[in-house]
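> sequence? don't have it. structure:
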């Protein structure tokens, strides 16, 4: 019987640490004899990296510096062959091999080539382990010489570029045999763990080394979640039986001492009040240690927008009282921010916007914003441009760390084809978070509007009380692939000019579902509806009525050109319903395609009675994924256009359509 045992506490690791070239020279014969003949491998892991489980480097990474010019470049050719296997394994090995993937970027001198080859040996063996092959051989030859002989030569013989050949014989595929989980602390720690199968270690399944790594991470995370901040894998035994092609795994966990959150301190603050940071983090002092609480605190501090980096670091030891001190390490961002943006569509024209923001105004996360925008730029005269200006103040933690207060004053002119509106609005809101998903916003609004539309010229002085409920489980706000986002809005209001009471209501829900594990195919859907209870359409300010059509509504139709009409002109409605569906496909990491259909309409009645039918638009789009969100390019066609609707419409913007 031939057995390969891999233990993490046996012997010093070969080929590890600094001075890799000299150690590799001394240890190459031992390593070759061990691996190339499938004899015993005895390795100890580097504590800093779990990826050293079986003595291999993280494949797909390169130790070379692309930005540093290579002195004395030494060209070579590389050929990799895999015995008895298809292209799939060969492709994976090629990705892991620096000799193959970096052949166009020669190393520095002969020593650099030999160093790359010896590093490749570890990478390729590691890749075989990842794929479940533990009896494979890797034969790398430089200028026809084995690595051991190449190291002994004063100069490499043969032609230039130097030929490098890599031959891999994977051997049989291994499956898991006996799986054991144990704990240094005895039964109490074991009671905190799941079964091996629930950690992905199932006898009979392919013995990929990545499964062992993932199981270890999950075991440690489970123990930390149970209140043990210094939990670790204390001992790992991997035994490969070459007669049965089985891999036996025994993992020994150590919990360390249980802990509770202790005193919280802050470092790195300059303009920010440290007490505000501690309060806003909401680490529950005295409660059992919980990594989820640290994650929530980090996210909460990050949402303030005033820090460029945030780390919450536990102390080195648990105190005699069981308390573990915590340190919040932050780095502050610049306090003044200037930004510009632009958008364009063939139906709505070109628009620009700019803003100035002062972060951390008084040292407790306050934000002062001055914003402005100009829209419908093109053939319009200056008097027919749309514009807006707004000044806003936001105070996080106004009534506790889960609340924020905002107030703003804005002025705008809107000139869609259906109406012209000039209005000034003042508002104030308090927002309360109940958890990461649920929040509510309540406040008041006062608006003066001077408008002209198909009903003539009218002025309004509208005051209202607003309530808004948001439920958001999206995994990514800019490019979601799972979850839902639901918003419900209500505002009872009174028009002092017209003497009319009104009730504005609106709701919208968007849902997202990835169809594959890589999240390259995503289905996205949106459904929205609203109602205004008012004496008539004309009693409602035109800018507050429901219009459909345009980039954020039914694509393909002219902006706000879908709805009930009077004398051929769109009046806006007291109700609406809209629905959208998209199929999103990521072609590469940066390029995506989208197919979509939008449908809906606005109606004169206070509920959608479908008296105006349903308008449908279809189209397709291109996405370019950037660090700040996907850049969107959509082309849409209206299937049942009316007056002023185009044959097709083009939309360009940042972020997904919904």
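Okay, I see it. In this text, all values refer to a predicted model and were calculated from it rather than measured experimentally. Numbers count the residues shown, from 1 in each chain.

> Only C-alpha atoms from now on, for both contacts and neighbour counts.
OK.

> Grab the longest helix from the protein for me.
helix 109-131 (DSSP state H).

> For that one, buried residues please.
110-131 (16 or more other C-alpha atoms under 10 Å).

> Let's verify residue 26: helix, strand, or coil?
Assigned by DSSP: H, G, I helix; E, B strand; the rest coil, the conformation of residue 26 is helix.

> Helix, strand, or coil at residue 78?
Taken by three-state DSSP, the conformation at residue 78 corresponds to strand.

> scratch that, residue 634 is what I was asking about
Assignment for residue 634 (three-state DSSP): strand.

> Return the distance of the residue lying closest to it once chain neighbours are set aside relative to residue 284.
Excluding the flanking residues, the one nearest residue 634 by C-alpha to C-alpha, 6 or more residues apart in numbering is residue 621, at 4.0 Å. Distance of residue 621 to residue 284, computed by C-alpha to C-alpha, to the nearest Å: 47 Å.

> can you give me the end-to-end distance of stretch 81-89?
Terminal-residue distance, stretch 81-89 (C-alpha to C-alpha): 10 Å.

> Am I right that the residue nearest to residue 634 is in a helix?
No. Applying three-state DSSP, one finds residue 621 to be strand, outside a helix.

> residues contacting it?
For residue 621, the contacting residues are 593, 594, 595, 632, 633, 634, 635, by C-alpha atoms under 8 Å, 6 or more residues apart in numbering.

> wait, doesn't the first one sit right on residue 623?
Yes. With contacts counted by C-alpha atoms under 8 Å, residue 593 reaches residue 623, the gap being 6.0 Å.

> Pick out whichever of these two has more residues nearby.
Higher neighbour count among residue 593 and residue 623: residue 623, with 25 against 19, using other C-alpha atoms under 10 Å.

> here's the one I want to compare it with:
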């Protein structure tokens, strides 16, 4: 028994020594299958490459020097390199030799890879068989590959798929294409033959809708322009699906095609929808030095009567913690908004708003100022991004019992990629108001406003955004000062940071107000959902048009932090005035939800 134990121990020792000897071999001819937890990829050298540089080849690899070596990933990288050659037309490319060397001191594996690139394979003739709907010349003009090009196998397959899609757009959903590469006497030139089976044309049968409960079918059908008996085109089906989804009432919209699997001549379309919650709640908040706090609450429904009508209840409250002559400044605004998306069953949008606004601050001479009013407008979408409106506003000022009767026209062009966190695009708007005269009311004035904002993606999530606004108002007929509720003002978190809310305004008794405002922001990513912003604001309000001089501006600049959410950023800004001597300690802090523009 003792003899057996000694033999076992000696045998185990011998096997251990033999394993160590194999491990310290410095040159290997076969791939390393198990490198252990400490081995890393060292230097990879390519030999025989002329089409691609060393950097281009290593740049295609997922495996990187200094990272733990994984043989499976490394083999995938080699296949990707061969595929890269094949896409260039070098179909015979291969690795002739793979030499590995283990550097025990550095705990690395170095590779020397010898490539045989082979000769470039080119496309000879391109032929079509079985096509009658499209001529050879039409198909040739649409191909991604041409005679004389490098023979790219992936492009050949993509061309086959493209021909199938081309036939499908004419209703030939069952068309098939088989591509064949034919060798010629010149071993490096191949002809391509596309054999097309066109099949039968497919038509739309019945059209049904399922899954809607609160949303009426009328709303859904209004967005669809498909009809029974027409040719079934995949692109039109997709467009209709997108139009229904863009209503914003559904979490899922999809078409099922009954009869497609059986290759029927007529296919029924069944639209499945999954309704989203139509009611929502919202809030916003803010703080502006020296002592102003803001809070907003809102509730809305995007389908109040089942026909896509929208209703919103909203309140915005601002309160000054400090006192002036023993009084706290405040603003209390209340709104009820309604939207009818298809006014009189026409492609017209109609909206109405009733509001009550009450304020007491420096702009109201520290007396309560209460306004009760309403606004209605009708508009139309001219293009995907352009909308125009014609509207009317009536307002009653309680303290003076004066009224304003105002008709206006407005236009908006908006192609931002995201209304809450835009990274590219623009938003341009203009509005003209005419109050009084034949419209009646106590106030006669004309007002015009133009506003634009542009967003530029500089790369690496850096966004350059700029905004400009110009507005003017003047009274006529019963000449008097600009009505107190229509006076133009600047200052605060949304237009001129570094200044208190509405700190800048024109002479109280002026019959003209002119406003110019500009903003520039560089929005910079910091970490995940956090960002920073460098900004410059400038602007002024003048009492007549002759006084408008850009040199007479008020400016502010500062730095902000952002925490991005799906509904806009929570932003913290610190800004100082740029007039005179700038002092960091003299700035103001602003906390708000959403971008300034």
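Yes, it's here. Here the structure is a predicted model, which means the values were calculated and not measured.

> Just give the TM-score of the two.
Once superposed, the chains reach a TM-score of 0.70 (TM-score structural alignment, normalised by the length of structure 2), with 536 aligned residues with a C-alpha RMSD of 5.2 Å.

> Report how many residues lie close to residue 550 of structure 1.
23.

> mind checking what it lines up with in structure 2?
Under the alignment (TM-score structural alignment), residue 550 of structure 1 maps onto residue 492 of structure 2.

> buried ones in stretch 463-471 of structure 1?
For stretch 463-471 of structure 1, by 16+ other C-alpha under 10 Å, it's 463, 464, 465, 466, 467, 468, 469, 470, 471.

> Let's see which of those residues end up in strands.
Counted as lying in strands by DSSP state E, out of the buried residues of stretch 463-471 of structure 1, are 463, 464, 465, 466, 467, 468, 469, 470, 471.

> Helix, strand, or coil at the spatially most central residue of structure 2?
Centrality entry for structure 2: nearest residue to the mean C-alpha point is residue 417, 3.9 Å, by C-alpha atoms, centre = their mean. Of the three states, residue 417 of structure 2 takes coil under three-state DSSP.

> again with residue 201 of structure 2
coil.

> doesn't residue 264 make contact with it?
No. Using C-alpha under 8 Å, residue 201 of structure 2 is not in contact with residue 264, being 9.6 Å away.

> the more surrounded of these two?
Ranked by neighbour count (other C-alpha under 10 Å), residue 201 of structure 2 and residue 264 place residue 201 first, with 18 against 15.

> if I pick that one, what's in contact with it?
170, 171, 172, 173, 231, 265.

> mind running it again at 6 Å?
171, 172 (C-alpha atoms under 6 Å, 6 or more residues apart in numbering).

> Map residue 394 of structure 1 onto structure 2.
Residue 394 of structure 1 maps onto residue 339 in structure 2, by TM-score structural alignment.

> So that match, which state does it fall into?
strand.

> How about it, nearest residue that isn't a chain neighbour?
Per C-alpha to C-alpha, 6+ apart, closest to residue 339 of structure 2 is residue 351, 4.3 Å.

> Ok, residue 233 of structure 1 next?
That would be residue 253: by C-alpha to C-alpha, 6+ apart, it lies 4.4 Å from residue 233 of structure 1.

> Then residue 209 of structure 1?
residue 130 (4.8 Å).

> thought that neighbour was touching residue 206?
No. Here residue 130 of structure 1 lies out of contact with residue 206, judged by C-alpha atoms under 6 Å, at a distance of 10.1 Å.

> hang on, the earlier thing: aligned counterpart of the residue nearest to residue 339 of structure 2 in structure 1, please.
Residue 351 of structure 2 maps onto residue 406 in structure 1, by TM-score structural alignment.

> That match contacts residue 429, correct?
Yes. Counting by C-alpha under 6 Å, residue 406 of structure 1 does reach residue 429; the two are 5.3 Å apart.

> What is the neighbour count of residue 550 of structure 2?
11.

> do you know how far it is from residue 579 of structure 2?
Here the distance between residue 550 of structure 2 and residue 579 of structure 2 works out to 14 Å (C-alpha to C-alpha).

> can you map out the strands along the stretch 1-150 of structure 1?
Along the stretch 1-150 of structure 1, the segments classed as strands by DSSP state E, counting those that start in this stretch run 3-7, 76-82, 137-142, 145-146.

> Let me have the ones you listed in a markdown table, extended by mean neighbour count.
Converted to a markdown table, these look like this (neighbours: other C-alpha atoms under 10 Å):
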| stretch | mean neighbour count |
| --- | --- |
| strand 3-7 | 19 |
| strand 76-82 | 17 |
| strand 137-142 | 21 |
| strand 145-146 | 15 |
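
> Distance to residue 485 of structure 1 added to the ones you listed, as TSV?
Supplementary listing: the strands of the stretch 1-150 of structure 1 in TSV, determined by distance: least, C-alpha to C-alpha, whole Å:
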stretch	distance to residue 485 of structure 1
strand 3-7	49
strand 76-82	49
strand 137-142	52
strand 145-146	60
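
> Among those, which comes closest to residue 602 of structure 1?
strand 76-82 (64.2 Å; C-alpha to C-alpha).

> what angle do that closest one and helix 109-131 make?
Angle, strand 76-82 of structure 1 to helix 109-131, by axes from the mean of the first three to the mean of the last three C-alpha atoms, to 10 degrees: 20 degrees.
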